[in-house]
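Colleague: structure for this input, please:
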Amino acid sequence: MKIRLLSICLSFACFVHAQQNLTVEKIMQDPKWIGTSPSNVFWSTDSKKVYFDWNPDKNISDSVYSYLIGPQLITKVSFLESQMLVSRNNGVYNTSRTLLLYTHHGDIFLQDLKSGNITRITQTEETESNPGFLQKDEWVVYLRNQNLYAWSIKSGVTRQLTNFVKSTENAPAHLSSDKNHQEPWLQQQQLELMQVLKERKHKKEQRDAFTALNKEVDTLKDIVIGEKRLQNIQISPDGRYVTYRLYQPPANSKNTIVPEYVTESGFTAAIPGRTKVGAPMGKYEFFVFDKSRDSVYQVLTDSIPGITDLPDYVKDYPSKYANKKPVPRAVYVNGPYWNEAGTYAIVDIRSQDNKDRWLMQLDAATGKLKLIDRQRDEAWIGGPGVGYGARLGWINDALFYFQSEATGYAHLYTYNTLTQTKNALTSGKYEVQDLVLSKNKDFFYLLTNEEHPGKQNWYRIKTDGSKKEKITSMTGGYDVSLSPDEKWIAYRYSYINKPWELYVQENAPGKQPVQVTFKSMSDAFKAYPWKEPLIITIPASDGEQVYARIYEPAGDKKNNAAVIFVHGAGYLQNVHYWWSQYFREYMFNNLLADKGYTVLDIDYRASSGYGRNWRTGIYRFMGGKDIDDHVDAAKFLVNQKGIDPGRIGIYGGSYGGFMTLMALFTKPDVFKAGAALRPVTDWAHYNHGYTSNILNEPFTDSIAYARSSPINFASGLKNHLLICHGMVDVNVHFQDAVRLTQRLIELGKDNWELAPYPMEDHGFVEPSSWTDEYKRILKLFDNTLLK
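Modeller: Below you'll find the predicted structure:
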């Protein structure tokens, strides 16, 4: 018996030992081998159940599961029920939170939360969307075919509120996107020459005037929009004002295509692509329709404070801008954001060059604007709750809240419309990364990184900025969902070497969380002792401290070679205490450390989580301070970790791929080898939204593009380069790799290779592709850094 037990133990030990030998094939297989983590967490309307996507059975895709708070039961939800639950989760409540309004399969539904009764408001083949409550919650308003309709909760009567029409006949002058002097002149000439035309025009004008005077009271005003695109239709709480935005696409904007070579048909297909940075921009206009006066007027933005300000970079082009007359910059208007009473409306106006954000009070009766707050950034407006997906709204009918980077970090502010004063609710060298206003408007719930840039926690703070309390307590990262009654929070939580699990906790300080799921790590995954890299800071040459993760090998395995991993996305954080979205790279870094490499992963300049100055550290020079940070990291490895300066490699994807190219092209004496995955090789060929923020436009700031594009420095390649790129990449096009290939050929370089992946987009999905790519990376480092 003892012998048999011993043999079992030995067998298990061998099994565990076998599991600890990482290979590229193992870590790059279908991620289901790791385990399953919950996602898309939300609550039932009665706050008794938590719903989440999960896949404990390793099916093709996730299913929706529910967790019942009391008995702590997990149950799989049917597909049809899950669709309805998701629809209700995206619904809106009335003021008293007794009714829930939602869209399901293109129709509008109203649920009485006390009785559970559901009223189907629409049942049509057309799609109804964007439901909301109107006129003290007595009406339901929604969109159909880009027109507003209202349904009376009391009587069941439906009214059409707007009638937008495409016709350009007799269209207002503002609908003409380009001034054309020829056509009006020809029209006037015709009327002067042709008496019959003149008489017919006069008769039509008289008929239109008569019709206008004798119009039925329930006849809707035609709001002519021409061929412009209608956007952002909203209505004031009292139903009087309808606001909307018109967009005129550019006339001469050329789109790219992405060839798809491996298709079912056997023929090459062309995937429609995007424009390139600097392509002509469309024009936006913002209008108010006053229903009580049956009138439409444009909200003019050509005189808002600073609208003609030129950016600082123009000083580098004195001949181009010396005598240029200031003109109003193009803007687009978001909102309005109405208070509950409908007495105040605030709009969020952004300049198209993204250097200004104006919060302005809109007088809907006149279309006039009044400045509340101007945020100017000579780089670009951004940061949590400030850039895209801005968080703002009303605490009460007088107090408005918003976020700003005025201090250099994204913080929470209020503006009092009565006293016209601003107040900072939070402050310090940290970011408010998420926020929720309590339903009684007494508290904000905040997710911040105030304890450490790489640690998050959930807080409660009064709306006057007092009595701040920390609710969560574990070190790591949180993705929090607040229950409708605000008594509970459900959150995904993870740690550096532990993937996401679901927890439920009472929404108050000092309460203990209950772990709901336990499937994020499979037995095979747990068999390996995944490293917990140490988080450190590295001194940069300009005096800043750069946060880094370091993976150190066992002392007897250290080979005095090092690899630096560069995260992608530019504005992204990877040096933190939660499970990385780069989980494959995390596992690969473990493999490298097992082989004796020292691995470093830094949050270089432009990474998120560190405030405005860090975020904009690459403005007008990608491959400047961000590369310097990596050079300083290499010096740290040499001086502090005993790494051979001639045996340092670098790799990364997307922005990390771009950085790898710049490192090898501009710092060839620092980096011996590099793997550039799906890299941008020339920023003039990337998209507008991302690139123009950082480098402006190629024809307005050619200096920035000249010094930021790797293709311009390819002659500096001395060491070993691997390029890997998906051929159907609709983000960073394969054309980038092709153009760089031609440049390297013409330069006579022979120490590089290109690995194309015919069926992969920007983010690879096939395990075979991941495996091939990382086997090549490992071979590159083993062949160049270990010799």
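Colleague: C-alpha only now, for contacts and for neighbours.
Modeller: OK.
Colleague: residue ranges of the helices in the stretch 1-150 of the chain, please?
Modeller: Remark: helices assigned in the stretch 1-150 of the chain by DSSP state H, counting those that start in this stretch are 2-19, 24-27, 79-89.
Colleague: this one next, for a side-by-side:
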Amino acid sequence: MKNLLFGLIAICTSTFHVCAQLDLKQIMSGSDFVGNSPESYAWSIDGQSIYFYWNPENKIGSNLYQYSIKDQKYTKLSDSEASSVVFFDAAQRDFQRQFMSDEGVLWSVDKATGLRQTHLQTTNGVYNVQRAKSPTIVLFQQGDQVYSLDIQSGSIRQLTNFNAGDKKTQQKDSSFLEKQQVELFEFIRDKNERSTYYKKQGETSRFSFPKEQYVGATSWSDIQVDPSVNYAVLRITEEADAKPTSVEQFVTNDGFTKHQLARDKVSANEPNQKMVLYQMGADSLIYLDFSKLTDIRLKPAYLREKDTVSQYKQDRPLFIHAVKFAQNKPLALCDVRSSDNKDRWIVLINMEKASVQEIEHQHDEAWIGGPGISSWNEADGNMEWIEDGESFYFQSEETGYSTVYQYELSKGKKTCLWPVAKTEVYEVRISKDRKNLYLEYNPCEIGKTGHHAFGKLSLENLIFTPYTNLQVGYNEVMLSPDEKNLIVRKSFANKPWELYIEQNNSSKSILKQITHSTTKAFDAYSWIDPQVISIPASDGVAIFARIYEPAKETKNGAAVFFVHGAGYLQNAHHYWSTYYREYMFHHLLREKGYTVIDLDYRASEGYGRDYRTAIYRHMGGRDLEDFVDAKAFMVKNYGIDANRVGMYGGSYGGFITLMALLTKPNEFACGAALRSVTDWAHYNHEYTNNILNSPETDPEAYRKSSPIYFAENLQDPLVMLHGMVDDNVQFQDVVRLSQRFIELGKKDWDLAVYPVESHGFKESYSWYDEYRRILELMEKNLK
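Modeller: Predicted coordinates:
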């Protein structure tokens, strides 16, 4: 890999003034040109050092670095030094020893002395280390079972004996002949009596073992044991009957194509999870009952429209998240979701009584989601105990924006802890004294939006204190073990991610940058912080966008819309974009005289529940209308020629580009669609089922949302670009649409394929070829 530390060709660096165009090939070399930002950072156990992975020399692979708080400098660790590093584990904050498992070894380190001890070494694997309330007891999992280690005595005890499937019962032969043998022969009767005696003797032991428990499934989640070591819970999954897709690799080591299984497609088949409680004292296994959850059998509104029967005959399938144990009571919190993601229940599990109590019910006729809540069924939301066994915090979109709430069990009372208008809370962490919540949040109003800020909320008086140095750009924060210092991973729109350190003080401390990752070539260019503007949509909602305006003397009156991917993602912001190559490409377009608009269309992240769900049952509807409205706004207010507006984007952005050209012909002069979904019935279940339900139950939603049904409308120049080993939006998508174009006799479209690329391109030559084609398309049709 070349170390690109040469100056930019065609850039005048005098006073950082740009005097010529950027070089496309250099931009598309990615981190070779920009530099490699630090990643995967952590505190040392004593809080005196920061560890992070970094590759400032642009070699193959990153190295572990150590930054000393005392010396205020970093050093690159050797492989042997790196292998002995222990990262601070907040879950073991209150223990003198911190336990880890690695390569079949259970080991620990004393936080005060740094001394290490190996407790178990085995080839069978050790994982899922948990701590009991007693500091001398450590829990770990081997295979399907949980064991406890007594640190003082060194003894190890098996706590569970779970088995897959159902217990096989031996059928007793009760035929006439067997009964006759017992009746007639003393020998048979004596033999049976001896057999019964010895069997009973064999079951008697000087040692107690947990009896075999059959969980009725072939696999289950990691086993969670409560701090008292009296109870364990596990989640079992009944998998949906779904056929996996496959991806073919064409460029391989041996010259033969390679067949690779991939994800399922969206369908009405839903997996179902159950939770099993194991009471160790009684040595009994109990399936917890969730059948009393509010509206557990209620059909969603779109089905009730045409069905007089509003209830299913059976409970809806569920996704059950990992529990949050109380430390001193037999209680656990659990986040439960319906598999159709219309409902969320937060429940309290009383493990002593094996009971389930519903605490909070959230319902959304579109789908449950939002920052700190998650729209992915198996991704945990923010939820934790405040006062042990008495109160806890969680997040909800009840106000229309995701913020943090407290629930007090004894009072049965829910309180919004931070009722700030038009603000989304992303992360919540409780202080070690449990008196404060640290929040990462995103304001949603013009002039404030596009920043990921940090502050502290007092649980005693609900006074919120924003941290002065952590309000601009993106501020991702990790507290030190003693909470006196902060690691801040920070970026700006025109400055990539770097690590900073700051004292845990809201206003008086200094934010010190500890890494410098960008190359001289990147630094030589004057990158802009694009203005974030507000555009009024036709339905009255304000839409936010980044705008890249060319200089007056080079402005050519043409515009290019960039459509970010994912749908649920924010890109009209003031921090370093995940689309950083596109960010640089927009500078190149800007230099050529184009005005570039990067729109956070409806469905984008960071603007509340109604914004998030505006595409429910019609992708390519309200979201696409936002681009039409934005185009009209640009024509009216920025001097853009309505006949010279192009569009490009990848993934969901490619989908929107296709929908623009196929459902609104002649609205946009041309489009480039990268790794695009062309038929939502062929995309994955987890994402698509939230928004369009299933193709079997809501076929009209799929028909009006899928570009392939509008192929006959193609009139404007289109180029499609797709990786052939894409296991996300698979190559089949673009192949099927291409076949439709061929059968319809469509002209002025092109397909570029990339044999070694998946959904996210890796090779710089692929990036360059892709964006060369996009640039040529715009230059040909917009100038």
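Colleague: about what we covered before: dump the helices of the stretch 1-150 of the first structure to TSV, plus mean neighbour count and distance to residue 524 of the first structure.
Modeller: Listed next are the helices of the stretch 1-150 of the first structure as TSV, based on neighbours: other Cα atoms under 10 Å; distance: least, Cα to Cα, whole Å:
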stretch	mean neighbour count	distance to residue 524 of the first structure
helix 2-19	12	7
helix 24-27	18	10
helix 79-89	16	30
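Colleague: nearest to residue 572 of the first structure, of these?
Modeller: With Cα to Cα, the closest approach to residue 572 of the first structure among the helices of the stretch 1-150 of the first structure belongs to helix 24-27: 23.3 Å.
Colleague: average distance between that closest one and the second structure?
Modeller: Aligned to the second structure and superposed, helix 24-27 of the first structure gives a mean residue distance of 1.2 Å (mean Cα distance after the TM-score superposition for the first structure).
Colleague: counterpart of residue 453 of the first structure over in the second structure?
Modeller: Using TM-score structural alignment, the equivalent of residue 453 of the first structure in the second structure is residue 449.
Colleague: would you agree that match is in contact with residue 573?
Modeller: Yes. The pair residue 449 of the second structure / residue 573 is scored as a contact, 6.9 Å apart, by Cα atoms under 8 Å.
Colleague: compare those two (neighbour count), which wins?
Modeller: Remark: of residue 449 of the second structure and residue 573, residue 573 carries more neighbours, 26 against 21, as counted by other Cα atoms under 10 Å.
Colleague: contact partners for whatever residue of the second structure lines up with residue 654 of the first structure?
Modeller: For residue 654 of the first structure, the aligned position in the second structure is residue 651, judged by TM-score structural alignment. Residue 651 of the second structure sits next to 565, 566, 673, 674, 675, 676, 677, 729 when contact means Cα atoms under 8 Å, 6 or more residues apart in numbering.
Colleague: what's residue 716 of the first structure aligned with over in the second structure?
Modeller: Match for residue 716 of the first structure (TM-score structural alignment): residue 713.
Colleague: gap between that match and residue 741 of the second structure?
Modeller: 10 Å (Cα to Cα, to the nearest Å).
Colleague: now do the strands in the stretch 1-150 of the second structure.
Modeller: Remark: strands assigned in the stretch 1-150 of the second structure by DSSP state E, counting those that start in this stretch are 39-43, 49-54, 63-68, 73-76, 97-102, 105-110, 116-121, 127-131, 137-142, 145-150.
Colleague: typo on my end, the stretch 201-350 of the first structure
Modeller: Using DSSP E, counting those that start in this stretch, the strands of the stretch 201-350 of the first structure run over residues 222-224, 229-235, 241-248, 257-260, 269-272, 283-290, 295-298, 331-338, 345-351.
Colleague: looking at these, which is nearest to residue 643 of the first structure?
Modeller: The nearest among the strands of the stretch 201-350 of the first structure, by Cα to Cα, is strand 257-260 at 42.6 Å.
Colleague: rewinding a little: please flag which of the contacts of residue 651 of the second structure sit within strands.
Modeller: Secondary structure from DSSP state E places 673, 674 of these in strands.
Colleague: restricted to buried residues, select the contacts of residue 651 of the second structure in PyMOL.
Modeller: Selection of the buried residues among the contacts of residue 651 of the second structure in PyMOL, burial being defined by 16 or more other Cα atoms under 10 Å:
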select buried, resi 565+673+674+675+676+677+729
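Colleague: farthest residue from the center of the second structure?
Modeller: Residue farthest from the centre of the second structure, counting by Cα atoms, centre = their mean, is residue 184 at 71.6 Å.
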